[in-house]
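Asks: Quick one: sequence plus predicted model below, questions after.
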Amino acid sequence: MAITTPGMTPGQLTTRDVSSLLPTQPEVAKAEAATTPSPCADDITQQGVQAAQRSLTDDPAPAIDVEKVNQMQTLLASPQFSIDADALASSMLEFFKTRGA
């Protein structure tokens, strides 16, 4: 049984019918994604290293305050400066417990 449309010959498509046969934008994107290989972990790592190298060469080095560094070194070497390791460890544990890490 053949279906005919008035004013059309068999096998002829209207413009609307042709456009409905073309893939939509999401279908095209899916097809391209399916044919494009996904990068492997080594590629991703290499891209990260390259990005880090670019940022190091693009950004000027920060100015170092030599006087401040010398003051800190002197303070750290002096007996006036001490670290309570137990208090520091407790504080770190509490910090990570409350943050859900």
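Replies: Looks like it came in fine.
Asks: switch to C-alpha atoms for all contacts and neighbour counts from now on
Replies: Fine.
Asks: now the strands for this protein?
Replies: If you assign secondary structure with DSSP state E, the chain ends up with no strands.
Asks: By residue count, tell me the biggest helix in it.
Replies: Scanning the chain for the helix with the most residues, using DSSP state H, yields helix 41-58.
Asks: Give me the contact list for it.
Replies: If you take Cα atoms under 8 Å, 6 or more residues apart in numbering as the criterion, helix 41-58 is touched by no other residue.
Asks: hey, where'd the helices end up in this structure?
Replies: 15-21, 25-35, 41-58, 66-77, 85-99.
Asks: ok, second structure coming up, stack it against the first:
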Amino acid sequence: MFDGLRKLWRAKKSAPAEDDRVQGHSSPRRARNLFEAAAVYVAACAEDDRDEMDEAAGWVSPEALSFGVSELACRAVIALARERDEPPRDVARSLLGLPAA
């Protein structure tokens, strides 16, 4: 699942949309939203890429990043629980290496 997010981010990063560019310039100049920041931050954490983590953390406030990471975690646990046909609580505990409740 995170590989898909990572690939999507890299594809988007390498080819910014036309409306993301400043008129007459090639550099992107758009605000990142908290979910984009969270996706990049978490993927960078998984890859141990400190530079990318720092960049994503600078896109939004620390509070917004925290909310985005929490939302991403919830969605990831729900997706894995559906995939595994297990309760979200069991999946979350498993991901953290905790014994079954």
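Replies: Received, thanks. Owing to the predicted nature of the structure, the values given are computational and were not obtained by experimental measurement.
Asks: TM value for the aligned chains?
Replies: TM-score for the superposed chains, counting by TM-score structural alignment, normalised by the length of the first structure: 0.23, backed by 35 aligned residues with a Cα RMSD of 3.9 Å.
Asks: would you turn the helices of the first structure into a markdown table with mean neighbour count?
Replies: A markdown table is the format used below for these (neighbours: other Cα atoms under 10 Å):
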| stretch | mean neighbour count |
| --- | --- |
| helix 15-21 | 9 |
| helix 25-35 | 11 |
| helix 41-58 | 11 |
| helix 66-77 | 11 |
| helix 85-99 | 10 |
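Asks: so how far is Arg16 of the first structure from Ile75 of the first structure?
Replies: Check again: residue 75 of the first structure is Leu, not Ile. Computed as Cα to Cα, to the nearest Å, the Leu75 of the first structure to Arg16 of the first structure distance reads 81 Å.
Asks: can you check Pro26 of the first structure too?
Replies: For Pro26 of the first structure, the distance to Arg16 of the first structure equals 19 Å [Cα to Cα].
Asks: for Ala34 of the first structure, same thing?
Replies: Counting by Cα to Cα, the gap between Ala34 of the first structure and Arg16 of the first structure amounts to 28 Å.
Asks: same thing with Arg99 of the first structure?
Replies: For Arg99 of the first structure, the distance to Arg16 of the first structure equals 58 Å [Cα to Cα].
Asks: try Asn70 of the first structure
Replies: According to Cα to Cα, Asn70 of the first structure and Arg16 of the first structure sit 78 Å apart.
Asks: Check Asp42 of the first structure too.
Replies: The value you get for Asp42 of the first structure to Arg16 of the first structure, if Cα to Cα is used, is 47 Å.
Asks: same deal with Glu27 of the first structure?
Replies: As it turns out, when the distance is counted by Cα to Cα, Glu27 of the first structure lies 18 Å from Arg16 of the first structure.
Asks: now Met92 of the first structure
Replies: Using Cα to Cα, Met92 of the first structure is found at 67 Å from Arg16 of the first structure.
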